[in-house]
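In: Sequence and predicted model, in that order:
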Amino acid sequence: MADAAPRRAHIRPKHIAVANKRRASGQIVMGGAILDKAGNMVGSGMVLRAETEEEAWAVIKADHYWANNVWDKEKIIVRPFRINGLPQAQAKL
């Protein structure tokens, strides 16, 4: 959403606090901003640990960004994802 930046800035501390708790519990594997080549935020992504698609949607809909219309709800995509057996390492861009 083009006008989401002011809403994001206002609600971000609450979003981050809840996301950090979910990450500590293992429910969120990772999340963050999707950037264009210039380093500008153009979207976001999140990898959740969930048993069902409904459980994933429940996490998304409980987020402060959902409730405050930061995310473009019609563009959210939920897909299964399997982590392979390779060692986990921090990505370097």
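Out: Received it, and whenever you're ready, just let me know what you need.

In: Every contact and neighbour count from this point should use C-alpha atoms.
Out: Fine.

In: max-length helix in this structure?
Out: Among the elements of type helix in the chain, defined by DSSP state H, the one spanning the most residues is helix 4-24.

In: for comparison:
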Amino acid sequence: MQFLVIARDGTDAEAPARRAAARPAHLENARRMKADGHLIIGGAMLDEAGTMIGSSMLAEYPDRAALDAALAADPYTVQGVWQSFEIRPFRVADL
């Protein structure tokens, strides 16, 4: 099952520093997700000034529980970068 995930960072003054500290481990985790066939595409969401304020991804997991477990284990969740999620079932168009 495919999912659209929008993960928003915290808005406190320390949020950018938390993101920077967790980023190497998060990217390594994303590479594993991609290699395992779970990450279709993903990247940072930016504000108008180009500052990272969250993440979005298209992911594929057997069900919502498996996705939730993967998100809970991501370094951005563990280290308090991501503060909220919007998750929707999704279907990539067969183009």
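Out: Thanks, I have the structure now. All values reported here derive from a predicted model rather than from experimental measurement.

In: which secondary structure elements does the helix or strand following the longest helix of structure 1 contact?
Out: Note on helix 4-24 of structure 1: by DSSP states H and E, the next helix or strand toward the C-terminus is strand 28-35. Applying 3 or more CA pairs under 8 Å, 6 or more residues apart in numbering; DSSP states H and E, one finds that strand 28-35 of structure 1 contacts helix 4-24, strand 41-48.

In: Mind checking the ones you listed for the one nearest to H64 of structure 1?
Out: helix 4-24 (5.4 Å; CA to CA).

In: The closest one vs structure 2 - mean distance after superposition?
Out: After superposition onto structure 2, the average distance of helix 4-24 of structure 1 to its aligned residues comes to 1.0 Å, using mean CA distance after the TM-score superposition for structure 1.

In: start and end residues in structure 2 for that helix, please.
Out: Under the alignment (TM-score structural alignment), helix 4-24 of structure 1 falls on residues 15-35 in structure 2.

In: Lovely, talk soon.
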